[in-house]
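Q: I'd like to go over a predicted model; first the sequence, then the structure.
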Amino acid sequence: MKITASKKTIVILSISFLLSLIAGIILLYKDVIHNGIKYGKWFALDKHEGEFIDCMEYKEEENEINAICQGFLLETEEKDASKSRGKLCKEFYIVYKDYQGWQKFSPCLNKEDFIYKDILTKPNHYIPVNIHIHYTKVNPFKYKLDNITLEDMGDEDLYVELIPNNMAVQQIIRNGKMITQSNLLSEKNGYLAIETGIDNNYPYMTYFKELSLKEIDVKDGKIRLLFTGEVKQQTVTITTIAESFLFSYYDEAKKLQDILINTKNYKEITPGLLYKVYFFSLSNKENEKLEDIISSCKNDLTNKEFFDQVFCNAGEEKIRNSVISDRNTYIDTLLNQNSENLQLEKFILYSLIKLD
């Protein structure tokens, strides 16, 4: 009987030990098990993973994980390092995969571990970014946050997918708190060379954010305009000649009105006011179809869009001269040649928008 009791005790103790061991493993790797069952990801990250695991696309490699999320950087004053153990803390808002909501993500890293790839920032504004979150392995199932790289979020994702579907993003836009890289570049340089052509075709547009119109008159049958403004932190005078251009303004009912300006009605434009000024140009890739472009301008333009009318009215010589390999280099060259007076001979004036 004693032997039987001893065997039972051993069995009970063995089972208890085994259950305790299993419970310990489950407790130790509860996050791994949870992620595996819920997301199919048999690993655990750090305390932040609950803030972005629903959004992320990730690549799992031998000793690292690279997660990719879309969201917003809210650039604020750097927090007191003593409160974050010498680390720099950043504030992100990670957008869910379905674009329906977002989650705050507040990592703290060494300053050099936040890597900005051609990203401009503005305090207290939400900046749309792609967020690359790099983790390194610390044990077979556990990873720790190593660094974060920020890149510009593409316009298609921002304007086609994100903004229409996310109420939170719509709210920050209404509050004037979102700012894109395009806006930041135009604020910094005073102009922006838009990378895509109209309807993803040609021509390309370059706009100057804020120019003061000093003079407008007609000379040799063409409209001459003289502007002043800031371009790359330099005060410049800009002179341009046009056959016609579009004038846009908001009426008393806040509706946008468009007028095609020519030598007969150019006095509709008031000197001494501020305007946002758009120009057309072609890129090198249009060289091959330049003859077709010029030929299309010989068709009846009466029912064409304003941009077609303005572009074609510039004339064959001006259109041929508007091919620019790199607009930023072109403007830099003009600034270096004469930083006070820019003659934008290769640009075709498209539009003036009156600023309030």
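A: Received the coordinates, thanks. Numbers count the residues shown, from 1 in each chain.
Q: going forward, measure contacts between C-alpha atoms and count neighbours the same way
A: OK.
Q: now the helices for the stretch 51-200 of the chain?
A: Remark: helices assigned in the stretch 51-200 of the chain by DSSP state H, counting those that start in this stretch are 155, 163-165, 167-174, 181-189.
Q: Just give me the neighbour total for the closest residue to residue 148 other than its chain neighbours.
A: Closest residue to residue 148 apart from its sequence neighbours, by C-alpha to C-alpha, 6 or more residues apart in numbering: residue 133 at 4.7 Å. Neighbour count of residue 133, defined by other C-alpha atoms under 10 Å: 20.
Q: Buried residues of the strand ranked longest in the chain, list them for me.
A: The single longest strand within the chain, with elements called by DSSP state E, is strand 204-219. Within strand 204-219, the residues scored as buried using 16 or more other C-alpha atoms under 10 Å are 204-214, 216, 218.
Q: Now render the residues you listed as TSV, adding distance to residue 116.
A: Putting the buried residues of strand 204-219 into TSV (distance: C-alpha to C-alpha, whole Å) gives the following:
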residue	distance to residue 116
204	28
205	27
206	25
207	26
208	26
209	25
210	28
211	31
212	34
213	37
214	40
216	43
218	48
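Q: Which one of these is nearest to residue 168?
A: Among these, residue 209 lies closest to residue 168 (C-alpha to C-alpha), at 27.7 Å.
Q: tell me the contacts of the closest one?
A: Neighbouring residues of residue 209 by C-alpha atoms under 8 Å, 6 or more residues apart in numbering: 186-187, 190-192, 275-277.
Q: Can you give me the distance of it to residue 192?
A: For residue 209, the distance to residue 192 (C-alpha to C-alpha, to the nearest Å) stands at 8 Å.
Q: Repeat that for residue 142.
A: 45 Å.
Q: another one to put next to it:
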Amino acid sequence: MEKEFSDKLVRGVLEEIAGEGAILDGSGDILIASSSEWEDFFRIRSKDGAGEKEIFKEGDRFYHLKKDTISAGVNSDYTLMMAEDITEKEKLSARLGRFQEFLDDVLDLMSDHVLMIDTDYTIRFMDSELEEKLNIKNPEKCHEIFGRKNPCQNCPRKALNQGRSLTGKNAERRSEEKIFMATSLVKKTGEKEPLLVELLEDLTEKRIHRAAIKYSSYHDPLTGLYNRTYMGKEIERLDTKRQLPISVIMVDVRDLQSINKKRGHDVGDELLLNTADLLRESIRSEDILSRWSGDDFLILLPQTSRKEAIKVGSRIAENTKNLFPDGDLLNLGMGLAVKMHVDQDIYGIIYRAEDNMDQRDNESF
């Protein structure tokens, strides 16, 4: 009766096993195995002390080996050994592991935001911070984010669909006042077409900061005019035969140091601001105006003869008289010099204009 009960139990257990299995008696002999091919395997594994749980590879398949004890009555303990085929689980785990590595790489590279885009330009993933920053809710297509009705010509998703390589390619993306640097990556997901991943770095604040630095490096902080550094670059750029004749007008705010001393620097600064405004209104659009030094302003007039330069200087003098008829609040001195030949030193011309300004009998204007 006990033997009949045990045989039924053994066969019932094997029928419930998901995979291959065998049941051994107390002495380690196999009572029954799920197949003859696996009988030797389980016999060997029982002799070499296999643990309760172990993963092994047999051919191109992965198995999870389990070992347990079944009690079926007095003196009737059996050992159950099972080998569950976990090949698909292992493949899935490997894919998940690779995807996790990819996500880790994305997170390492990503400075601000991430987009994941399908072959039809549909957004599969977009982080909530980017939605909030762009003030856009649930956009369907990637080009909608950047204010387009259709994909642009250099769209990385379009290029990827056409079979072109994109990994690591950088490009700017703009959305109204926001500027992003996009790094395009390709992620193979096991689907027919790979997924496009775009890492977006917000450059807006950097660009604003860079523009502010550039502006301050080329502009006078008081008047907002170009400074000597910028004018030096323009002089080098325009000092060519094609720009001849090049006229130079030097303008000086007379007695500025005395005014600062007697009436205060606020009054002196106001005079400089008034002078800057007056000069802006008096010169032509093609002329270049800068604050050359503390009380000096330099005007560069490319492709301008002495006759035409005198007209500009006369307009400055006339505007000064109209705005300050008494001459007490603003007294300007001006000097003119012209470069006529390519072998003349442009800075020598500037110094000559400064010398002419210092000559009280200079009546060019």
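A: Yep, it's here. The model shown is predicted, which means the values in this text are computed figures rather than measured ones.
Q: TM value for the aligned chains?
A: For this chain pair, the superposition-based TM-score is 0.32 by TM-score structural alignment, normalised by the length of structure 1; 186 aligned residues with a C-alpha RMSD of 6.5 Å.
Q: coming back round to it: name the residues contacting each of residue 209 and residue 192 of structure 1.
A: What both residue 209 of structure 1 and residue 192 touch, as defined by C-alpha under 8 Å, 6+ apart, is the set residue 186.
Q: On the three-state scheme, residue 348 of structure 2 is what?
A: helix (DSSP: H, G, I helix; E, B strand; the rest coil).
Q: how many neighbours does it have?
A: The local packing of residue 348 of structure 2 (other C-alpha under 10 Å) involves 12 other residues.
Q: now residue 115 of structure 2
A: 18.
Q: Heading C-terminal from the helix or strand where it lies, find the next helix or strand.
A: Secondary structure from DSSP states H and E places residue 115 of structure 2 in strand 113-117. Downstream of strand 113-117 of structure 2, the next assigned helix or strand under DSSP H and E is strand 123-126.
Q: Mind listing what's buried along that following strand?
A: Applying 16+ other C-alpha under 10 Å to strand 123-126 of structure 2 flags 123, 126 as buried.
Q: What helices and strands are in contact with it?
A: strand 113-117 (3 or more C-alpha pairs under 8 Å, 6 or more residues apart in numbering; DSSP states H and E).
Q: looking just at contacts, which helices and strands does the strand it packs on meet?
A: strand 123-126, strand 195-202.
Q: and the longest helix for structure 1?
A: helix 2-28 (DSSP state H).
Q: what comes up buried for it?
A: For helix 2-28 of structure 1, using 16+ other C-alpha under 10 Å, no residue counts as buried.
Q: and if you look at stretch 98-106 of structure 2?
A: residue 106.
Q: Residues in contact with that stretch: which ones?
A: By C-alpha under 8 Å, 6+ apart, stretch 98-106 of structure 2 touches residue 199.
Q: Please apply the same query to stretch 9-26 of structure 1.
A: With contacts defined as C-alpha under 8 Å, 6+ apart, stretch 9-26 of structure 1 is touched by residue 33.
Q: hang on, the earlier thing: ok, residue 142 and residue 192 of structure 1, which is more surrounded?
A: Regarding residue 142 of structure 1 and residue 192, a neighbour count based on other C-alpha under 10 Å identifies residue 192 as having more, with 21 against 17.
Q: Isn't that one up against residue 184?
A: No. Using C-alpha atoms under 8 Å, residue 192 of structure 1 is not in contact with residue 184; the gap is 9.4 Å.
Q: which residues in structure 2 form helices?
A: Under DSSP H, structure 2 gives helices at 2-16, 36-47, 87-109, 128-134, 142-145, 156-161, 204-218, 228-238, 256-263, 265-282, 306-323, 346-358.
Q: Distance to residue 115 of structure 2 for these - can I get that in a markdown table?
A: Shown next, in a markdown table, are the helices of structure 2 (distance: least, C-alpha to C-alpha, whole Å):
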| stretch | distance to residue 115 of structure 2 |
| --- | --- |
| helix 2-16 | 47 |
| helix 36-47 | 50 |
| helix 87-109 | 11 |
| helix 128-134 | 9 |
| helix 142-145 | 8 |
| helix 156-161 | 12 |
| helix 204-218 | 18 |
| helix 228-238 | 41 |
| helix 256-263 | 59 |
| helix 265-282 | 48 |
| helix 306-323 | 57 |
| helix 346-358 | 55 |
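Q: Please name whichever of these is nearest to residue 337 of structure 2.
A: The nearest among the helices of structure 2, by C-alpha to C-alpha, is helix 346-358 at 4.7 Å.
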